[in-house]
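> Could you look at this predicted model? Sequence included:
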Amino acid sequence: MSMGHYSEQRPGFEVTKDWNGGDQVVIRSPRGASVLVSLHGGQVVSWRNERGEELLFTSSKAIFKPPKAMRGGIPICFPQFGNCGTLEQHGFARNRIWTVDDEAPPLNHNDNNGKASVDLLLKPSEDDLKCWPHCFEFRLRVSLSMDGDLSLVSRVRNVNGKPFSFSFAYHTYLSVSDISEVRIEGLETLDYLDNLSQRERFTEQGDAITFESEVDRVYVGSPSVIAVLDHEKKRTFIVRKEGLPDVVVWNPWDKKSKTMADFGDEEYKQMLCVDAAAVERAITLKPGEEWTGKLELSAVASTNCSDHLDYPCS
């Protein structure tokens, strides 16, 4: 999308330029919450509440320049999560330039009620088709509710003449006060694949997940709602999801942090990745079929947070 000036107002959002001259979209709620989405990767790079507090983590050493995805926010991992086969790690969607989709088909009424949103579109380039020979249309709707809740709805359609399979994740970097003060509720008793042990399968034994060392796990068959409690900030993130059976939990801890060029040595203390994902079993689409995966994030004051686990994804 070409623009001859710095800022362009659209219904529900505004298109501006980032510091590299790339297009980005600003969505604001009437109460002051905001979301910033980069067209590089279709990546949410900022989510602030009505008090202006940043809710997502971005590394101070993040590289804000294509072709690499920025370390932080919510990169879109498609058509693979992880590093396997001939594709780049976490797939190519997070490293491509998306377009604003002015002709996006409507979602149902509940997905649009009282929300400001932007629709983005990604189609494969000729280079993409060489490394992953499947024609698709990927539509992403990023929305902000009146209350400042962030939702992402991904729709992948097969416009191919043959079936294809993919894995997917919203690679969500949450900002936390201190990783040692954080716990996750809703994943207890579940099986998980441990990426630190060649994807060996274990069963979660704790009443909640807490952090004392590096964690890189895929919790399979997870419930539609989980909670991430930050005791020091007295804040709880409620993660609601649909069409995404797995949850990836990742924190690199100190040793791994020192090996990443775009990540500060001590920054593992201020972040936690909790990804709504489809990783264990690939999603397969026949010609003409469409898959939908939804994520909704809320940040609420911590009280008795288990109450929030009963809410469905709206």
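Yep, that arrived. Keep in mind the model is a prediction, meaning the values are calculated, not measured. Residues are numbered from 1 along each chain as shown.
> make it CA atoms for all contacts and neighbour counts henceforth
Fine.
> wait, residue 114 sits on residue 147?
No - applying Cα atoms under 8 Å as the test, residue 114 and residue 147 come out as separate, 9.5 Å apart.
> ok, structure two:
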Amino acid sequence: MAEKTTCQYVERCKGVNGLDKVILREVRGFSAEVYLYGGQVTSWKNEHGEELLFVSNKATFKHLKVINGGVQICFPQFGSHSSLEQCGFARNREWCIDPDPPPFGTSSSNKAFIDLILKHSEEGVKNWPHRYEFRLRVTLGPGGDLMLTSRIRNTNTDGKPFTFTFSYQTYFAISDISEVRVEGLETLDYLDNLKNRERFTEQGDAITFESEVDKIYVSTPTKIAILDHEKKRTFVLRKDGLPDAVVWNPWDKKAKAMPDFGDDEYEHMLCVDATCVEMPITLKPGEEWKGRQELSAVPSSYCSSRR
């Protein structure tokens, strides 16, 4: 099934191992792929067909296994600090195409998009005893920007609120981790997951990489830049409703310990995530939360004025 216009089209088809996916395309050559399993973006290509997201060559495209890479939806928790499965269950569930999406507050003209929905299941209630509706819109803009907008509503009928943390765990494809720097998080406080979430303050005028990093930056700006010197490309991450940001690279030792990750693949990926983790979100029945992440890829000169 394909829905086409003169500017873009949306196609539903089968992906790896027969999993359902949706392809978003734009007439100038931009594209994105979204798997219904996990509600996960697994590909985002520019007009030259270059892949901008990292997915491991060893990624498992099977139910009950997380697809390692792309943009993972981490809900209702991010991390492994409770009895819930690590980084929540949303990335391990089959999402449905939303037959009746609410207005998302932005014009859909000249954009290819898909609306997905995830609701509670009786089986899932055993692990997380709440009812919810999670609506996700994935949009490919006419300039190639990739936008993810999440709306989470508490639909409990017992009057109980629920609390959650959230992340768009985003794996960027990069030339070489030693050639990359992150700007926009300088001088900010962060929680170091490698040191039991001890709090520190970032030093220096940019973040560079020479060993494993797993940091949660708090109270971050709405724009973060990831500069890839070798490719002369800058990823710009803009976010709304997500005050924190995670920066992660497993480096060599941890990469070798992950069965669905290549030993040397850490050199060609970097996670920078729009996140809400320091101050969890609480919703009363009927209340809704909205969080958005927008990604663009531009020539590196775009951010040279910051130096």
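Now that the structure is in, tell me what you want to look at. All values reported here derive from a predicted model rather than from experimental measurement.
> circling back to that earlier point, the more surrounded of residue 114 and residue 147 of the first structure?
Taking other Cα atoms under 10 Å, residue 114 of the first structure and residue 147 do not tie; residue 147 has more neighbours (17 against 14).
> Residue in the second structure paired with the more buried one?
Under the alignment by TM-score structural alignment, residue 147 of the first structure pairs with residue 143 in the second structure.
> so who does its match touch?
Counting by Cα atoms under 8 Å, 6 or more residues apart in numbering, residue 143 of the second structure makes contact with residue 30.
> Give me the distance between it and residue 53 of the second structure.
Residue 143 of the second structure is 17 Å from residue 53 of the second structure, where distance means Cα to Cα, to the nearest Å.
> Specify, as a residue range, where stretch 258-269 of the first structure falls in the second structure.
Using TM-score structural alignment, stretch 258-269 of the first structure lines up with residues 256-267 of the second structure.
> Give me the contacts around the matching stretch.
56-60, 68, 174-178, 249-252, 255.
> Residue 197 of the first structure: neighbour count?
For residue 197 of the first structure, the count of nearby residues is 11 (other Cα under 10 Å).
> What lines up with it in the second structure?
Aligned partner of residue 197 of the first structure by TM-score structural alignment: residue 195.
> Look up how far residue 80 of the second structure lies from that match.
Separation of residue 195 of the second structure from residue 80 of the second structure (Cα to Cα) stands at 14 Å.
> Residue 242 of the first structure is in contact with residue 294, isn't it?
Yes - with contacts counted by Cα under 8 Å, residue 242 of the first structure reaches residue 294, the gap being 5.0 Å.
> shared neighbours, these two?
When contacts are counted by Cα under 8 Å, 6+ apart, residue 242 of the first structure and residue 294 have no shared neighbour.
> Need the three-state assignment for residue 62 of the second structure.
Here residue 62 of the second structure is coil, with the state taken from DSSP: H, G, I helix; E, B strand; the rest coil.
> And the helix or strand containing residue 236 of the first structure, what does it pack against?
Secondary structure from DSSP states H and E places residue 236 of the first structure in strand 235-242. Contact partners of strand 235-242 of the first structure among helices and strands, from 3 or more Cα pairs under 8 Å, 6 or more residues apart in numbering; DSSP states H and E: strand 225-230, strand 290-301.
> Could you name the stretch from those that's closest to residue 132 of the first structure?
Across those, residue 132 of the first structure has its closest neighbour in strand 290-301 (18.0 Å, Cα to Cα).
> Where in the second structure does the closest one fall?
Strand 290-301 of the first structure corresponds to residues 288-299 in the second structure, going by TM-score structural alignment.
> and what of stretch 211-224 of the first structure?
Here stretch 211-224 of the first structure aligns to the second structure at residues 209-222, judged by TM-score structural alignment.
> still on that earlier bit, can you tell me how far the match of residue 197 of the first structure is from residue 19 of the second structure?
Separation of residue 195 of the second structure from residue 19 of the second structure (Cα to Cα) stands at 38 Å.
> Name the nearest residue to residue 290 of the first structure, ignoring sequence neighbours.
Leaving aside its sequence neighbours, residue 290 of the first structure sits nearest to residue 157 (Cα to Cα, 6 or more residues apart in numbering; 4.1 Å).
> Quick check, residue 218 of the first structure in contact with residue 244.
No - counting by Cα under 8 Å, residue 244 is not a contact partner of residue 218 of the first structure; they are 11.9 Å apart.
> Residue 272 of the first structure against residue 175, yeah?
Yes - contact criterion Cα under 8 Å: residue 272 of the first structure and residue 175 qualify, at 6.8 Å.
> more neighbours, the two?
Remark: of residue 272 of the first structure and residue 175, residue 272 carries more neighbours, 24 against 21, as counted by other Cα under 10 Å.
> Could you pull up the contacting residues of the more buried one?
173, 174, 175, 176, 179, 249, 250, 251.
> Identify the residue of the second structure aligned to the fifth one.
Mapped onto the second structure by TM-score structural alignment, residue 179 of the first structure lines up with residue 177.
> so how far is residue 135 of the first structure from the residue positioned nearest the centre of the first structure?
Geometric centre of the first structure, nearest residue: residue 170, 2.8 Å, by Cα atoms, centre = their mean. Noted for residue 170 of the first structure: a distance of 21 Å to residue 135 of the first structure, by Cα to Cα.
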